[in-house]
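> Fold the following for me, if possible:
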Amino acid sequence: MILKETFTLSNGVSIPKLGLGTWRIEEAAVAQVVRNAIDVGYRHIDTAQAYENEHGVGEGLRASGLTRDALFVTTKLVAECKTYAEAKGRIDGSLRALGLDHIDLMLIHSPQPWSEFREGGHFHEGNLEAWRALEDAYAAGKLRAIGVSNFERGDLDNLIDNGAVAPMVNQILAHVGNTPFDLIDYSRGKGMLVEAYSPVAHGGLMKNTALAAIADRYAASIPQLCIRYCLQLGLLPLPKTVNADHMRSNAAVDFVISDADMATLRGTENVAEYGDASMFPVFGKERQIEGATGTAP
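Predicted coordinates for the structure are as follows:
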């Protein structure tokens, strides 16, 4: 069962192969969602400072009754945090909000602030400042692993060439029809595990008839097919749902997509419509609602 399987990060830390994303789940609701996910069998929960639900996530973790070492928790520094002092304070703030003595994985959420995402600025100096704060927290045992999210090749090189510890994870948007193979291969070549957020394109692939036909061959749903696709590429998918039945379904992916069908899926053009998530920068500047500056998964 996939919920019992793990990847191993470059520093030897084990990380469950499937996680639960918590983007856009409100603080008041997220504790029960997390508890439900843990009851289903999830052991990997992904949150972020920008989601404004860390406190509720921590409540859900404690309510599960499981020991701390049975759970893997990821959070992320806000994208606008580009100084050592602020990053240091925010790391401690996440520990307090989550109610934990350590965090399993902490990421820099974006190489640029969301208002300037992919607009040409690199923020190399600021990213190094934030990264050094993560490195120090890692050395102090506050964090078991450190990494990044939404980082491209130049952003990664900046940390690899100038930091003391190489990133262990790069969490990126990846799904059928939008799989950045060059970035995935580059990240892996530098020793990183690649995580895939929005593996079902924020629901944008649910009505795709071509995917439905492939899924039918495996008696699977489109979300199951998309999650399995990521897993067979060696990615760690982070589907988000508040529905316990969907959590179970998303984890029922113990089938194997054939080489021929994987080739078809790899070659699928991006036809996903991201709906109300289109306003967020990571879903494509051309799709972004003019003036929107929201946070990302």
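
> rest of the way, CA atoms for contacts and neighbours
Will do.

> As a check, name the ranges of all helices in the stretch 151-297 of the chain.
Assignment of helices within the stretch 151-297 of the chain using DSSP state H, counting those that start in this stretch yields the ranges 153-162, 181-189, 209-217, 222-232, 244-251, 259-266.

> mind giving me CSV with those and columns for mean neighbour count and distance to Asp92?
Listed next are these as CSV, based on neighbours: other Cα atoms under 10 Å; distance: least, Cα to Cα, whole Å:
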stretch, mean neighbour count, distance to Asp92
helix 153-162, 16, 22
helix 181-189, 15, 28
helix 209-217, 15, 44
helix 222-232, 23, 33
helix 244-251, 18, 31
helix 259-266, 14, 41
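
> can you put those helices in TSV and add distance to Leu98?
TSV is the format used below for these (distance: least, Cα to Cα, whole Å):
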stretch	distance to Leu98
helix 153-162	27
helix 181-189	29
helix 209-217	38
helix 222-232	28
helix 244-251	22
helix 259-266	38
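
> Would you tell me which of the ones you listed gets closest to Ala87?
Ala87 sits nearest to helix 153-162 of all these, at 15.4 Å, using Cα to Cα.

> Here is a second sequence; please produce its structure as well for comparison:
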Amino acid sequence: MEEAAGSLPPLFFGTFQLRGEEASRATQQAMELGYRAIDTASIYRNEEDIAMGLAASGVRREDVFITSKLAPNEQGYSKAMSALTSSLQRLNTSYLDLYLIHWPGAAKTPLESPANKRLRLESWQALEDALKLGMIRRAGVSNFCVRHLQELLACSELVPCVNQVELHPACFQEELLRFCEAHKVQVQAYSPLGSPAGVQSLLSNADVLRASKEEGVSAAQVLIRWAMQTCGSAVARSSNEQRLAENLETTQVFEHDESTDTQGNRLVTKYCWDPSGVA
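Purely as a prediction, here's the structure:
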């Protein structure tokens, strides 16, 4: 099978729930601090705001790795091609470095419906064609379970370059990690601190606090570093300039990566979307 080209930067500036002036300002700050990878999605409704922040930062487009995603209500070949074109326009760019199918299911479609499989495979065909047209440089997926990946690989010569999923010490998806490694699909961690429902439990985890004390860094930095160690790339969101800088420091501040090992916790506590019920 053909593999989608290229590895991912280790840390992305995440933009979920950031909109308007806050999104533009945070994007500009992130670029000025040294971030060179940004993650958004059409469903976040902030692509135009991000484009404004990128322009204000003065960083050249070719120096920034931009990811966006196809929403559940955009599944299907024609809708996917139209959605990608719209994302390019909103982001004021002629190409995306990475484009993901955001979710294995389609909007307003019962979870058990076989239409979910048909539509996501049509969407993947659209991404394959977008690669050939130069509209995107890499194609991938998000929130796909092992069986969703198996179905895709059985129907396509193109291997997704990434599967972006919830991953943190309380949600260590070992089977999925093994499958992706075997098929050369890079896993990318989102919500490394958990969603709002899980942030405090993760930040107060005994192993996390031990690593934080040993390394002289914050608990948040331990969790982000854990995600980067586990799968190679993570998406971390903040609109606070100090936290943005702190998150970026995780690529440099750790001297002994083994001390950030919190893998003794093998629970699978999902704080975010759960795709396991999607046919």
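
> about what we covered before: with Asn170 of the first structure as the reference, name the closest of the helices of the stretch 151-297 of the first structure.
Evaluated with Cα to Cα, these place helix 181-189 nearest to Asn170 of the first structure, the distance being 6.9 Å.

> Need the contact partners of the closest one.
Contacts to helix 181-189 of the first structure, defined as Cα atoms under 8 Å, 6 or more residues apart in numbering, come from residues Glu152, Arg153, Leu156, Asn170, Leu193, Val194.

> By how much does that helix deviate from the second structure on average?
In this overlay with the second structure, the average offset of helix 181-189 of the first structure from its partner residues is 1.2 Å by mean Cα distance after the TM-score superposition for the first structure.

> The equivalent of Asn36 of the first structure over in the second structure - nearest residue in space that isn't next to it in sequence?
Using TM-score structural alignment as the criterion, the counterpart of Asn36 of the first structure in the second structure is Gln29. Leaving out its chain neighbours, the residue that sits closest to Gln29 of the second structure by Cα to Cα, 6 or more residues apart in numbering is Glu241, at 6.7 Å.

> quick one, strands of the stretch 1-150 of the second structure?
Under the criterion DSSP state E, counting those that start in this stretch, the stretch 1-150 of the second structure contains strands at 2-3, 11-14, 37-39, 65-70, 98-101, 139-142.

> what's in contact with the first one?
By Cα under 8 Å, 6+ apart, the residues outside strand 2-3 of the second structure that reach it are Glu157, Leu158, Val159, Pro160, Cys161, Lys184.

> at 10 Å what do you get?
With contacts defined as Cα atoms under 10 Å, 6 or more residues apart in numbering, strand 2-3 of the second structure is touched by Arg138, Ala139, Ser156, Glu157, Leu158, Val159, Pro160, Cys161, His183, Lys184, Val185.

> likewise the fifth one?
Contacting residues not belonging to strand 98-101 of the second structure are listed as 4, 6, 8, 39-41, 65-72, 74-75, 80, 84, 87, 120, 123-124, 127, 130-131, 135-144, 160-164 [Cα under 10 Å, 6+ apart].

> What of the third one?
Where contact means Cα under 10 Å, 6+ apart, the residues beyond strand 37-39 of the second structure that reach it are 8-16, 27, 30-31, 47, 50, 54, 63-69, 97-99, 190, 235-237.

> hmm, 7 Å instead?
When contacts are taken as Cα atoms under 7 Å, 6 or more residues apart in numbering, the neighbours of strand 37-39 of the second structure outside the stretch itself are Pro9, Phe12, Phe13, Gly14, Thr15, Val64, Phe65, Ile66, Thr67, Ser68.

> Looks like Ala272 of the first structure contacts Gly204 (just checking).
Yes - applying Cα atoms under 7 Å as the test, Ala272 of the first structure and Gly204 come out as touching, 4.7 Å apart.

> if I look at the aligned partner of Gly58 of the second structure in the first structure, how far off is Glu59 of the first structure?
Under the alignment defined by TM-score structural alignment, Gly58 of the second structure corresponds to Gly65 in the first structure. As defined by Cα to Cα, to the nearest Å, Gly65 of the first structure lies at a distance of 11 Å from Glu59 of the first structure.

> These two: which is more packed in?
Neighbours per residue, other Cα atoms under 10 Å: of Gly65 of the first structure and Glu59, the larger number sits with Glu59, 18 against 11.

> Tell me who's in contact with the more buried one.
For Glu59 of the first structure, counting by Cα under 7 Å, 6+ apart, the contacting residues are Ala31.

> how near is it to Ala28 of the first structure?
To Ala28 of the first structure, Glu59 of the first structure is 10 Å away according to Cα to Cα.

> To Gly99 of the first structure, which of the helices of the stretch 151-297 of the first structure lies closest?
Closest among the helices of the stretch 151-297 of the first structure, once you apply Cα to Cα, is helix 244-251, at 24.3 Å.

> Tell me how far the closest one lies from the chain's centre.
Relative to its chain's centre, helix 244-251 of the first structure lies at 18 Å (Cα atoms, centre = their mean, to the nearest Å).

> what stretch of the second structure does that helix fall on?
Helix 244-251 of the first structure corresponds to residues 241-248 of the second structure when matched by TM-score structural alignment.

> mean shift between the matching stretch and the first structure?
If you overlay the two and look at stretch 241-248 of the second structure, the average distance to its match in the first structure is 1.1 Å (mean Cα distance after the TM-score superposition for the first structure).
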